[in-house]
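>>> Pasted the sequence and its predicted model underneath.
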Amino acid sequence: MTKIAYLASRVTLPGSLVRRTDAFEHDLMMDALRGPFAARGLTLEDLSWDDPKADWASYGAVIIGTTWDYWDRLDEFLAALRRIESQTRLFNPVALVEWNIRKTYLRELEAKGARLIPTVWMDVADEASARAAFDTLGAEDVVFKRQVGAGAKGQHRLRRGEAIPEMPHAMMAQPFLPMIQTEGELSFIFIDGDFSHALVKRAQPGDYRIQSTYGGREEKIAPSADDLAAARAIIAALDEAPLYGRVDMLRGADGGLLLMELEVLEPYLYPVEGPELGERMAAGVARRLAL
């Protein structure tokens, strides 16, 4: 049996005293992957990316999974990934992770034809630059997000004139689009470049954040041909297909989809909505390892 490591974190591993409220998603991923991996002679083990006792060279490959504390330990996290990749195969590769970990990658995808929500980039998010973003965007309702972050951590939705909270990180500002509260956010999962499944994520009434931590819920969908083509184009813009990728999109006023995120680093892949995910992932790893 070939050992495969599934990278988690102290805040997602079972039994952790500091476990996140959404760490059940880690359990769902492990439940979905273990059986199909075992059927291909692959033993899947979950461990924290910062485990000092881990012998990375003993694993045939390492998959970046629920590493959901990296944004506050960025340099340490990237150094750990480089160390892992020097000893075994890493999925997805560290070069792709380093590109994807800062949301400024969206500008490169825009240059390749991706449609984005209008965005103001703020390396220093002080009160003056935050207030100026409302004018630049021509918006009365703006969402401020960390350039390095996930799960809506450090995110603020502000109306013009409201007090500006402290934002000590590099930020991005986008107009709030009501479609997030009506249709919801669409996610398209790709494994080895092939479409796996799609879903819509909706916030609970009164909120706009679609993550499960805030009461968000998901529903599997069969995307239209046009919507799927828009998501495929995002994956196709990469130099090569990653082992996994999740394309998050929101419908614009003209009916077309706008890119919110391309997640090729630690995304939750919604195995409940895509029961074939485990087999697809196992097959993808086996192909890449030529097993």
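Happy to help now that I have it.

>>> Every contact and neighbour count from this point should use C-alpha atoms.
OK.

>>> Number of residues surrounding residue 94?
20 (other CA atoms under 10 Å).

>>> Helices of the stretch 1-150 of the chain, start to end?
Assigned by DSSP state H, counting those that start in this stretch, the stretch 1-150 of the chain shows helices spanning 24-39, 74-85, 94-100, 105-111, 127-137.

>>> Indicate which one of the ones you listed is closest to residue 249.
Proximity to residue 249, assessed across these by CA to CA, is greatest for helix 105-111 (12.4 Å).

>>> Residue most distant from the centroid, the protein?
Relative to the centre of the chain, and counting by CA atoms, centre = their mean, the farthest-placed residue is residue 161 at 31.5 Å.

>>> Where does that residue fall, secondary structure wise?
Using DSSP states H and E, residue 161 is not contained in any helix or strand.

>>> Roughly how far does it sit from residue 135?
12 Å (CA to CA, to the nearest Å).

>>> Then residue 230?
As judged by CA to CA, residue 230 and residue 135 stand 30 Å apart.

>>> just residue 22 next, same as before
Taken as CA to CA, the span from residue 22 to residue 135 is 36 Å.

>>> And for residue 60?
Residue 60 is 52 Å from residue 135, by CA to CA.

>>> In addition, the following structure is provided for comparison:
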Amino acid sequence: MPTARPRLLYVTDLAYPARGRRYGDEDVFLTSRLRAEFDLALCHPGDAVSLMDAFDAVVVRNSGPVLTYPEAYAAFRERAAERGTPVFNPLTGRGDMAGKGYLTDLTAAGYPVIPTVDRAADLHRLPETGRYVVKPRLGADSAGLRTVTPDALRAVLAEGAATGADLLAQPHVDFVHEISFCFVDDAFQYALYAPRPDRRWELAPYRPTLADLAFARRFIDWNALPYGVQRVDACRTPDGGLLLVELEDLNPYLSLDALDDGTREAFVTAFTASLRRFLAV
């Protein structure tokens, strides 16, 4: 049974060298606020399995791309399932938590996403363009991403299939800017955007329209997580529409340093309340 003050194991890699982001600063700030409500300890993702049994629940935050520690992550998932350990976010996510294959599923289902296929035989489903993007299904932080010509695209996918590389292909999309929508549980918290496409992590507050929020909520509803923090990343096309870039549901960086004080405090309040509800289940 949980103690009077629940014990949380907060999984983070404070030293992960994220490009344009400071994982450590964000998690030091968040844990400094959570200590008012919970007893908690921080640990590296590689240590989670050996420590998690001493805690009531595990919170996975800025732990870095799991492709850098696949064995430890697989062991963590297995241990959590065996012991019934509550994990925040729950390990049932259908977005980036399960790899980027969901982009092909959403494409086939007609969702507004950057069109994505994973087989050379399906390339006819992509719009014709002068450049295409090829990336690993299990990629993160642009690792392994390549831009190729139409003539090279089929050969690259065929080579990937032959070597087991498991690649995805998309048209190279020219966009006006990228927008990130942050949700706690199913409640929208804030949006940020990158006014300059070449500077992805120079973010500014963004006031979404009702249509923007309806777009983002479609993917939150599709993922159907009972609780947790999710980030819906989209790009604004020249015609004014939005296309999904990714649905980050494992350890989304929150860019709290880009928020004004009131918005940041509102997020902390919502995050803390979500954890309380999660622990009461």
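Looks like it came in fine. Predicted model, so just to flag it, every value in this text is computed and none were measured.

>>> Can you give me the TM-score here?
Once the chains are laid over each other, their TM-score by TM-score structural alignment, normalised by the length of the second structure reads 0.81; 265 aligned residues with a CA RMSD of 3.1 Å.

>>> quick revisit: with distance to residue 149 of the first structure added, can I get the helices of the stretch 1-150 of the first structure in JSON lines?
Output for the helices of the stretch 1-150 of the first structure, formatted as JSON lines (distance: least, CA to CA, whole Å):
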{"stretch": "helix 24-39", "distance to residue 149 of the first structure": "18"}
{"stretch": "helix 74-85", "distance to residue 149 of the first structure": "10"}
{"stretch": "helix 94-100", "distance to residue 149 of the first structure": "11"}
{"stretch": "helix 105-111", "distance to residue 149 of the first structure": "13"}
{"stretch": "helix 127-137", "distance to residue 149 of the first structure": "18"}
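
>>> okay, these, which one's buried deepest?
Looking across these with neighbours counted as mean count of other CA atoms under 10 Å, the highest average goes to helix 24-39: a mean of 18.

>>> So which other helices or strands are in contact with that one?
Contact partners of helix 24-39 of the first structure among helices and strands, from 3 or more CA pairs under 8 Å, 6 or more residues apart in numbering; DSSP states H and E: strand 42-48, helix 277-288.

>>> what do you get if the cut-off is 10 Å, keeping everything else the same?
Taking 3 or more CA pairs under 10 Å, 6 or more residues apart in numbering; DSSP states H and E as contact, the helices and strands that helix 24-39 of the first structure lies on are strand 2-8, strand 42-48, helix 277-288.

>>> Buried residues, stretch 171-187 of the first structure. List them.
If you call a residue buried by 16 or more other CA atoms under 10 Å, then stretch 171-187 of the first structure has these buried ones: 171-177, 180-181, 184-187.

>>> Sorry, wrong one. I was asking about stretch 269-277 of the first structure.
For stretch 269-277 of the first structure, the neighbour count (16+ other CA under 10 Å) marks 269-271, 273-274, 277 as buried.

>>> Now render those as JSON lines, adding secondary structure.
Below are these laid out as JSON lines (DSSP: H, G, I helix; E, B strand; the rest coil):
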{"residue": "269", "secondary structure": "coil"}
{"residue": "270", "secondary structure": "coil"}
{"residue": "271", "secondary structure": "coil"}
{"residue": "273", "secondary structure": "coil"}
{"residue": "274", "secondary structure": "coil"}
{"residue": "277", "secondary structure": "helix"}
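
>>> ok, of those residues, which one's closest to residue 117 of the first structure?
Relative to residue 117 of the first structure, the closest of these is residue 269; by CA to CA it sits at 23.1 Å.

>>> Show me what that closest one aligns to in the second structure.
Mapped onto the second structure by TM-score structural alignment, residue 269 of the first structure lines up with residue 254.

>>> and if you look at residue 47 of the first structure?
Under the alignment (TM-score structural alignment), residue 47 of the first structure maps onto residue 43 of the second structure.

>>> and the nearest residue to that match once chain neighbours are set aside, how many neighbours?
Using CA to CA, 6 or more residues apart in numbering and skipping the chain neighbours, the partner closest in space to residue 43 of the second structure is residue 11 (5.1 Å). Per other CA under 10 Å, the neighbour tally for residue 11 of the second structure reads 24.

>>> got a list of what the aligned residue in the first structure for residue 11 of the second structure touches?
Counting by TM-score structural alignment, residue 11 of the second structure lines up with residue 7 in the first structure. Counting by CA atoms under 10 Å, 6 or more residues apart in numbering, residue 7 of the first structure makes contact with 13, 45-51, 62-68, 81, 266.

>>> tell me which element residue 179 of the second structure is part of?
Using DSSP H and E, residue 179 of the second structure maps to strand 177-184.

>>> Find me the equivalent region of that strand in the first structure.
Using TM-score structural alignment, strand 177-184 of the second structure lines up with residues 184-191 of the first structure.

>>> The residue farthest from the centre of the first structure contacts residue 140, doesn't it?
Yes: proximity of residue 161 of the first structure to residue 140 meets the contact threshold set by CA atoms under 10 Å, at 8.8 Å.
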